[in-house]
Structures are given as C-alpha cells and as structure tokens.
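Chemist: how would this look folded up:
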Amino acid sequence: MVTNIDSDAFAFCETLTDAQDALAREILERASAKWPLRIMYVLAETKGPLRFSRLLERVEGISQKVLTQALRTLESDGLVTRTLYPQVPPRVEYELTPLGGELLLQVVALWRWIAERVPDFEKARARSAGATHISK
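Modeler: Reported below is the predicted structural model:
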C-alpha cells in the first residue's frame, strides 16, 4: 500500500488547460514509445550531430520511413534538431536538444525502476492469470 504520496503531488496537473494536458499526454506516449526513445538514446550516446544514414544504421530494426516520421515528430516537439547543409548532395544532421536530453534522463530513470521490478510485475501477472483461470 502506498502511504507517502503528497496530496499536492499532482496539483500542477489541475493548472493545465485541456489542450496542455492533451499535449503532455502525447509527449509522454511518444517518450515511452520504442522508436523515439531508441533514436534519442542513440543521439545522446553519439554526443553530437549524426547524419540520417548513420542514425539509420545505429537504430537497429527501424525502417527508413519510420525513422523519417519519428525524427519529424521529435523535431516538432523540440527534442531533436535538424540541420540541413545546402550542398550537393544535401547533407542533413540530427542532434538531441537539451530538452530532449532532459526528457531522456527522466525516462531512463523510470525505465530503470521498471526494469528492476520486472520480477514483481511477472509475479503479479502470474497471480492475475491464475485467479482469472480459477474463476472461469
């Protein structure tokens, strides 16, 4: 049982407009999705700009189309910058923004907490599956 949650811990949520709340939920969903999180991690690990082709190589399993879509979304959210160099052929580089780095640190902390408790989640699911099976 959780007993130490401050009653004001989520009061800030009440100050958000419906549009701001929707945007915050969208960002949370994106930040926890497989590809955006992986892309941000690769960019953070690189510690500098990375060309699209290098990013495609390092984000294992992603298609060119999905990488393009994810990068556009990350850029529109201010988590990644895109720099186009006007040369032939055009060169495009992507880099994690400070905002993206901050978000990644927060998500990594949550991910670590979840990963450390996987056995607890597995036990809970096994209990739940057993209880569901018995009640049928």
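Chemist: From here on, just use CA atoms for contacts and neighbour counts.
Modeler: Fine.
Chemist: Trp110: neighbour count?
Modeler: Just so we're on the same page, residue 110 is Leu rather than Trp. 13 (other C-alpha atoms under 10 Å).
Chemist: Just the strands from the protein, written as ranges.
Modeler: 50-51, 80-85, 91-96 (DSSP state E).
Chemist: mind putting these in CSV, mean neighbour count and distance to Arg38 included?
Modeler: Formatted as CSV, these follow (neighbours: other C-alpha atoms under 10 Å; distance: least, C-alpha to C-alpha, whole Å):
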stretch, mean neighbour count, distance to Arg38
strand 50-51, 16, 14
strand 80-85, 16, 13
strand 91-96, 19, 12
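Chemist: another one to check against the first:
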Amino acid sequence: MPDFIYNGKLYYNPVELAMDHIGGTWKMPILWRLNKQVMRYSELKKYLPHISHKMLTTQLRELEKHGFVSRKVYPVVPPHVEYSITDKGRRVIPIIEVIRAFGRELMEEVGVKEKP
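Modeler: The predicted model follows:
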C-alpha cells in the first residue's frame, strides 16, 4: 500500500492509522470499560487507578474527537458528565478481545500470572 496523508500526518500503512486512533496504554482499556456501561469520569478513574487525571482527560478527548466515545454533559452544579461508547467504538471491541487473548497467551508463555 502506498503512503498516505491524513490530517497532515504521513502514514505508511493502515495499521499505523488504526493504532494512532486506538493505540497506547489507555485507549483500549477505556473503550473496554465503556463497552459494558455508561460511566462518569470518576468511575473511569476508579477502574483505571494508574492513569493520571491529565492522561484520562486527554485520552477521552481523543477518543471523542475520533468518534469512538460520546460525552454527555448535564447542566447541573456541580457538572455531571457521562461517557458512553459509540457504534464506531463498539467495532473496536472484537479487536481488543483478540489483542487481549494474545496478551494472555504471551503472559502464560513467559510465566506471568494474572492477579485475581
């Protein structure tokens, strides 16, 4: 496949574009949790204790920008914001499942046990 430019960035293949949208440490875990239920920011933070507030905010904004996550703001004080996965985001879940299964296989191969 030839190189292509998207949003001013040069990509060498479609995998690179996909990983730019859903890759990294936190985007897939966020989508994984939102696939099960609509969540508030604080709930996501609770289920992802190692992510910083700045990183969670950044990742949610990027996922929203690319159409994987929807953000709903309720006009109350203090602000009430809920995040949900979109149809586009749901299309990523089978990919996450495959990567997750492969990661578990790798863990087993190298002798790493999952924490309960």
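Chemist: Make CSV from the strands of structure 1 and add distance to Ala109 of structure 1 to it.
Modeler: Converted to CSV, those look like this (distance: least, C-alpha to C-alpha, whole Å):
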stretch, distance to Ala109 of structure 1
strand 50-51, 25
strand 80-85, 20
strand 91-96, 18
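Chemist: Relative to Glu26 of structure 1, which of those is closest?
Modeler: strand 80-85 (16.2 Å; C-alpha to C-alpha).
Chemist: can you name the residues of structure 2 that that closest one overlays?
Modeler: Taken onto structure 2 by TM-score structural alignment, strand 80-85 of structure 1 occupies residues 69-74 there.
Chemist: and if you look at stretch 97-109 of structure 1?
Modeler: Counting by TM-score structural alignment, stretch 97-109 of structure 1 corresponds to 86-98 in structure 2.
Chemist: Quick check: Phe52 of structure 1 touching Pro90?
Modeler: No. Applying C-alpha atoms under 8 Å, one finds Phe52 of structure 1 not in contact with Pro90, separated by 11.2 Å.
Chemist: Among those two, which residue is more densely surrounded?
Modeler: Between Phe52 of structure 1 and Pro90, counting by other C-alpha under 10 Å, Phe52 is the more crowded of the two (18 against 8).
Chemist: After alignment, which residue of structure 2 pairs with the more buried one?
Modeler: By TM-score structural alignment, Phe52 of structure 1 lines up with Tyr41.
Chemist: which residues touch its match?
Modeler: Val81, Glu82, Tyr83 (C-alpha atoms under 8 Å, 6 or more residues apart in numbering).
Chemist: what's the burial count for His66 of structure 2?
Modeler: If you count neighbours by other C-alpha under 10 Å, His66 of structure 2 ends up with 14.
Chemist: Same question for Thr46 of structure 1.
Modeler: Thr46 of structure 1 has 13 nearby residues by other C-alpha under 10 Å.
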